[in-house]
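>>> Fold the following and give me the result.
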Amino acid sequence: MVAALPKPDVAEGPVRDLVDALHELHHRAGWPSLRRIAKEVGCSHTTVWAAFAEPKVPRWGLLELIVESLDGDTAAFHRLWLAASSADPPPATAPAVTPPAVTPPAVTPPAVTTPGATPPRQLIADVSGFVCRRAEIAALDASLAGNGSAVTVVAISGTAGVGKTALAVHWAHQAADRFPDGHLYLNLRGFDPTGQPLTTSQAVRALLDAFDVPPQRIPATIDGQLALYRSILSGRRMLLVLDNARSAEQVRPLLPGTASCSTVVTSRNDLFGLVVGEGAHPLVLDLMPAADARDLIAGRIGAGRVAAEPAAVDLIVERCARLPLALAVVAARAATHPRFGLAAVADELSVARGGLDSFGSEDLTTDLRAVISWSYVQLSPDGAGLFRLLGGHPGPDLTVPATASTAGSGAGPARRLLSELAATNLVTEHLPGRYHLHDLLRSYASELAEAGDPQERRAAVVRMLDHYLHTAHRAALILNPYRHPIALEPAAPGVTPESLAGYAQALAWLTAERPVLLAAVRLAADAGLDRHAWQLAWTMTTFLDRRGHWHDWLALSRAAVEAADRLPDPQGQAYAHRGLGLAHFRLNQYEPAQAELSTAAGLFAARGDASGQAHAELDLSWTCERAGRHRDALAHARRSLDLHSAADDLPGQARALNSIGWFAALLHDHTTALAYCRRAHALFQQLGDPVGQAATLDSIGYANHQLGDHAEAAGCYRRAVAMFREAGDRYHEAQSLANLGDALLAAADTGGAHHEWRTALRILDELGHPDAQRVRHRLAVPVS
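Next up is the predicted model:
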């Protein structure tokens, strides 16, 4: 708690009424601290302080969030805000132009589905030939039967390679019908060889993505994202499998808050904290009983061979320590060589054991690496070489094209070698076309690579990073053809970047590869390949922005700044600081955003990069606009236009012209606004950019509305609506519909206004966008 905040000294009138109401609301809420309000709102505490203590009327978007955090009446405050801001009226709806450098209007992503429209079915493939573990499956059935009143969690623990994931996934497939609302699977990478478990932010975003939550609906704060995730799960009958957890602390935030959901967690640790704190049912998975181990081998190679050589089978079971992972590797060897006697297989395994350290716990004396090494030495030379190279891949999985580039081979040889590795259970095709290495296998492959030729290993890492960098760069240019370009060095010999045909394929590739790309940036930085690190981070900016992965963007941008500083590379530093500023901007962290973008603008200017400086200046204009500093915003936009003109950058000129027009409208210079926006519209027509044209029509409509020409405004808005609709840009279609309703209301056509607002509200509700609440406020206006 804190004392009452200081009030600004303002005269009697609408502004004073708003100030008094806001401070009274703060009093009734018990004077919560500025930091608590800022955390709920998603901004800095100084921004909240300014809303309370400065005489300037705050932005409605900020005020609305503050009022909501204090459980106030947003409709009543909206009326007070409209009266207070009548001398300086901001737009009732955010402009259709968005910070162009962040989300340019040239290409529009396809509409996403409403959360829950298609139940997620994310379980990875069941283990082929799964046998035994009958007692454990019965225990899972009993634990997850549910009592209807408490959240059900089962924590499966056991040593590495004991079959925790196989059991959880096999049971989940068996029990799938009990959970009609969907199944979620997430590898938390708690014991990943990279040492980088999934963070809470990464995990909750992956779970929200499973529901196709629109990026606009995802809160900026982690607490807000977790609350949204739990709200989506509320009342649904769903199964959540959290695989490979590091600790109870990693799992706890991700647990559903509703008894209708059940969760299975796997970990090498006992997760005692979940048992104590959340009442999880512990299920300790011991080494496989000898009889079950024999059944596993029989399921892979046939009962006849097992019955024919029982002593050899018993020796194999002993040598493999009854670990399913080791048994599967050995069984794969025997299955691919049916003429080999099992006694010979057991003898080879015994020879391979000598001198290797244990992978297991203190109680596991058998050498698991010996089992893997024995299988490894049976590979063809090319297969063994590929296995070593895959130890340098950051995970969690990889494809044939990425494998081909890493190996410096064609796709055909890479596919054949992956098939060889899969036949020996050294890799698993866990999704169609995507291959996964168990973390122990990846660690072993990495050890082999480190013991080999360091130049060969580094060359493979460079080829792998080049593959992802050049393919991601292609995808980024498809998503945003007008982005500020970077010059890539030619890919290393043997690298074949993937071909991407159109927006949908580029988006799908980036979505599938996002975990790999995030890990690749860290790998590049750790390997001293800093150019790859900052360039990979930059190629992902448009995708991370449009999908709302802003925390990932922030983390990558910080890594990019560090990498560019180490080189040192002034160009990389400029791009990296700009990326970091834009990530702060998207998270409503305007002060650090302005600092980073100012640094970027200075670095671009020092290099004589007029285009880069122009982009940074336009970014700065939007940070100023969000802070209500419209004259500063206009000044930055004008500098951006001058620089874009000097660089002969027509798309940049068009965006800057529209921004200048918009800021002029906010400053009530509507004649100037019309002139600039019309110039922007003509350029967008010349460029063949329909979404850019629609954005300028929306701006022109707003200026005409403020000039009192409501008929012209309505006509512009209708054209904007039609163009946004044709382009599939539903969010901006809804914005222009809401603005059209405002123009019709000003023309005394309340019936028409309500019709457009209702259409806008329907779209925003389908998108799950918070702007829907503002349209609901408009619908409170009675129809005359």
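>>> C-alpha only now, for contacts and for neighbours.
Noted.
>>> ok now do the most far-flung residue of the chain relative to its centre, which residues does it touch?
Distance from the C-alpha centroid of the chain, by CA atoms, centre = their mean, peaks at Ala308 (53.3 Å). The contact partners of Ala308, by CA atoms under 8 Å, 6 or more residues apart in numbering, come to none.
>>> now it: how far from Ala298?
Distance of Ala308 to Ala298, computed by CA to CA, to the nearest Å: 11 Å.
>>> what does Val151 give?
To Ala298, Val151 is 39 Å away according to CA to CA.
>>> and what of Ala508?
Counting by CA to CA, the gap from Ala508 to Ala298 is 40 Å.
>>> one more, for comparison:
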Amino acid sequence: MVTLATVDTGNVSPRVSWMLPIRLLAEHLRPVARALETGPVPSQHSSEPTAADLGTSCPLPSDIRDFTGRESEMADISEEIEGADGFPIVQAVYGMGGIGKTTLAVRLAHRYKARYPDGQYFIDLQAHTVGVDPLTPEQTLRTLLRATLGHPSKEGSTLPELSSVWQDVVRLGRIIVVLDNAESFDQIQRLLPRAGQVLILVTSRRWLEELGADGSVPRQLTVFDEDASVELFTRVVGRRRSDTEPEAVEELVRLCGHLPLAIRLKAAYAKGRPTWSLVDIRDEMAEEERTETERGRRQATPADGRLGQLRLGTAHPVRTAFLTSFRRLPEPHQRLFRLLGLHPPEAMDRRAVEALAEDGQTARAGLHVLTRESLVNEHGRSRIGMHDLLREYARGELVAIESWESRRQASGRLIDYYLAVALSARQVQLPARPVSDTAELLHPQLPDVSSLAPSLQWFELEHQNLLGCIDLAAQYGHTSYVWRLPRAMGMYLSLSSNSKDAIPRYERGIEAAKASDQRAVADLRGLLGDALRAEGKQDRSLAEFRAARSLYIGLGDTVSAADMLTRGSAPQRTIEGPEQSVASCLQAIEEYTSAGDSFGSAEAEYLLAMAARLDGDQARALGHLRRALDLYQDSAFTAGEARCLNLMGVIQRLGGDYTTAIGTLEEAVHLYRKAHDNRGIAHAVNNLASAMALAGNLEQAIGIHSEALERFQKYSPYGYPDALLVAGDLRSRQGDHAAAELKLQEAVRLYRPMRASFGEARAHLLLAATLRQQGRYAAGASEAVEALNFYRNAGNETGAAAAQRELETCQAGLEDASGND
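Purely as a prediction, here's the structure:
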């Protein structure tokens, strides 16, 4: 074995003078040179080094002037380096191409140059260089030994001998070595120090988990957050220009997927076009994104897309980075990567990947490799994510290589998996109204959604993927899924009050089902009626319920036909009046009774209770509520129980029994939370805050009411003015009448297009009191008259009496004020 202890003589390079006592240099170096000469040595110089080059190969690249981000990683790695006095240290980072691994390693090397003064070296191990094979351990050792010991003569030596010399080099000197772009642990294993004060920084796209055996666990680098992305773009393009168009910068970094290399390229592109606005640059890239999406829908071969926009002259560094990772995969793993381009953009469950790949074992093995190669990333144990630009690249490979039929079959397996889970989850949400549908394929591995909470959590987690699968079904001609998926999602969309997503999907499903499945059309029309009602579009809502009822009658489904009467009674009351609404509910009860359907009867009894309360007949309302509560309990429908208790609490509050009302409403909130009914929670908390304020617990009421406002804004804009009524009342009770006035005026404005007469009447009544308390008696009287007219037209004697009292109080105040004048 050749070591520095056994060599005799030689000439010394300046770079090695620190390693050996001066008097030993001449006798030690020549045999080292002889030991290092087997075959040509790769060089980062364009030609063989001359005498002037000795000791200068593998120079550390210049530091990055506009370096930003990575504060957390820098701090963690710096802490380990600074705590390793007298010991060798290896630090590794890994991640997808373009994530900034090399930039971070070079910044760290420059930071610690003074700590390791005897040399700083950088070598590209060529794991992902187009047209170049990765360096072998022998090539790497020769290159590094030439850098540290000077240019050797050419004589043979073995890999163990080279490694032994290298270990002496790192043992005797304080140096930094950046091993960039490593392919594998085997490639770098013999370069890792066993002793000495040396810092080795390793970068790789692959997770080199073997390093963890010695405590050098690689750190994964992920994309920048928005702040770091904007800062990087700004440092490249210039702060003055960036600060004038901040929204364009934010959109540009989003289009770059927050990938540092992509951001740097796009910023450089913008800097080279000083006459273009950043909005112009953004619009150009956004148009490519839209084109990419549209071509994907037609399944045409993608154009350049966003990847094509990320260029440097004629080169495409981001695309090339992806290509070099992709081409190193075995074909089965390449195919899995391509197929992942079919999946909607959100993170996916591993079981969805198994459905996509058709073979679970192939999917599991492939995901392990793709994760290790940083082509996908793990989101916990069971979920996988993929960067937007990698997904675009995968789609390009998919369309270029996979046939139309292959893509269609794979998309069908994926969509059917999501339908299978959605149907299982839907059945536990409303067992009394099951959806008559089953998945077409056998899926051996499905998530557990056998109880309410997991079923709703699954829908919330997979919401965007389900919507994406509806689009995917349309793209590949899986027409039945265009209506089957939104129908399976219906209960969840209703509970989450997500009418914005629901309405266009229901409308699209209706059009897709018209020619072949009238039951699906009826089901979706009923769901569309619910969503339109939640949006305050009462006319269209009632029309959809009636169209659905006609279809159900034609199909001989009397229970579903009766459901359309009950669900349509709320918009019917607004449009046609309370008598017609009540008549529909009574007719529905007759139809439910004939069919022996207790759940439907519970729904109708509850709606009759609502109508009685609005008519001012609280005793009749409580009777309906008690019957509905018993029927809901028999049907094990928790949300229905909560609904009854919520209305009971309101009636108790109106009757002045605040203590009982608070207890009832607290139970309603509890049951709504158990049922995960966001809209119901908002209503119950709103009513609870009102009851607490009336009971004198003003601070407690204000404390809980913010939740109602937030939930209404997020889940039920139609109910938001109800929360504004309570907010106005709370502010008025605090003595902040000006703030109360603003809340109540906003409530009036929101109620008016909804044609919600009782809500608007209550808003006018509270506004009258608020104005009166400010001494504005004439304005208060005017608002009281508005409230009075609403209540009289609705036949609500209780409300009319309250409005009359407020009017008289305002008029008295006006007379007193006139008398004092």
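>>> Tell me the residue in the second structure aligned with the residue farthest from the centre of the first structure.
Alignment note (TM-score structural alignment): Ala308 of the first structure has no counterpart in the second structure.
>>> center of the second structure, which residue is that?
Glu346 (6.9 Å).
>>> host element of the equivalent of Tyr676 of the first structure over in the second structure?
With TM-score structural alignment as the matching criterion, the partner of Tyr676 of the first structure in the second structure is His624. Using DSSP states H and E, His624 of the second structure falls within helix 618-635.
>>> Now that helix on the first structure. Mean distance?
When the first structure is overlaid, helix 618-635 of the second structure sits 2.5 Å from its aligned residues on average, using mean CA distance after the TM-score superposition for the first structure.
>>> buried set for that helix?
618, 620-622, 624-629, 631-632, 635 (16 or more other CA atoms under 10 Å).
>>> Which one of Ala508 and Ala298 of the first structure is surrounded by more residues?
Ala298 (19 against 13; other CA atoms under 10 Å).
>>> Burial check on the residue nearest to that one when sequence neighbours are not counted, number of neighbours?
Leaving aside its sequence neighbours, Ala298 of the first structure sits nearest to Val306 (CA to CA, 6 or more residues apart in numbering; 5.9 Å). For Val306 of the first structure, the count of nearby residues is 19 (other CA under 10 Å).
>>> would Val306 of the first structure count as being in a helix?
Yes: under DSSP: H, G, I helix; E, B strand; the rest coil, Val306 of the first structure sits within a helix.
>>> Was I right to think it contacts Val313?
Yes: Val306 of the first structure is in contact with Val313 according to CA atoms under 8 Å; the separation is 6.4 Å.
>>> Please enumerate the shared neighbours of the two.
Arg294.
>>> got the residue ranges for the strands in the stretch 601-750 of the first structure?
All residues of the stretch 601-750 of the first structure lie outside strands when identified by DSSP state E, counting those that start in this stretch.
>>> What segments of it are helices?
For the stretch 601-750 of the first structure, helices defined by DSSP state H, counting those that start in this stretch occupy the ranges 610-626, 630-646, 650-666, 670-687, 690-707, 710-727, 730-746, 750-767.
>>> Give me the contact list for the fifth one.
Meaning helix 690-707 of the first structure. 95-97, 105-108, 655, 658, 661-662, 665, 670-671, 673-674, 677-678, 680-682, 684-685, 710, 712-717, 719-721, 723-724, 727, 736, 739, 743.
>>> Buried only: go through those residues for me.
Judged by 16+ other CA under 10 Å, buried ones among the contacts of helix 690-707 of the first structure: 95-97, 105-108, 655, 658, 661-662, 665, 670, 673-674, 677-678, 680-681, 684, 710, 712-717, 719-721, 723-724, 727, 736, 739, 743.
>>> chain center to the helix holding His624 of the second structure, what's the gap?
41 Å (CA atoms, centre = their mean, to the nearest Å).
>>> From the contact counts, what lies against it?
Packed against helix 618-635 of the second structure by the contact rule (3 or more CA pairs under 8 Å, 6 or more residues apart in numbering; DSSP states H and E) you find helix 598-614, helix 638-654.
>>> list the buried ones in the last one?
In terms of neighbour count (16+ other CA under 10 Å), helix 638-654 of the second structure has its buried residues at 638-653.
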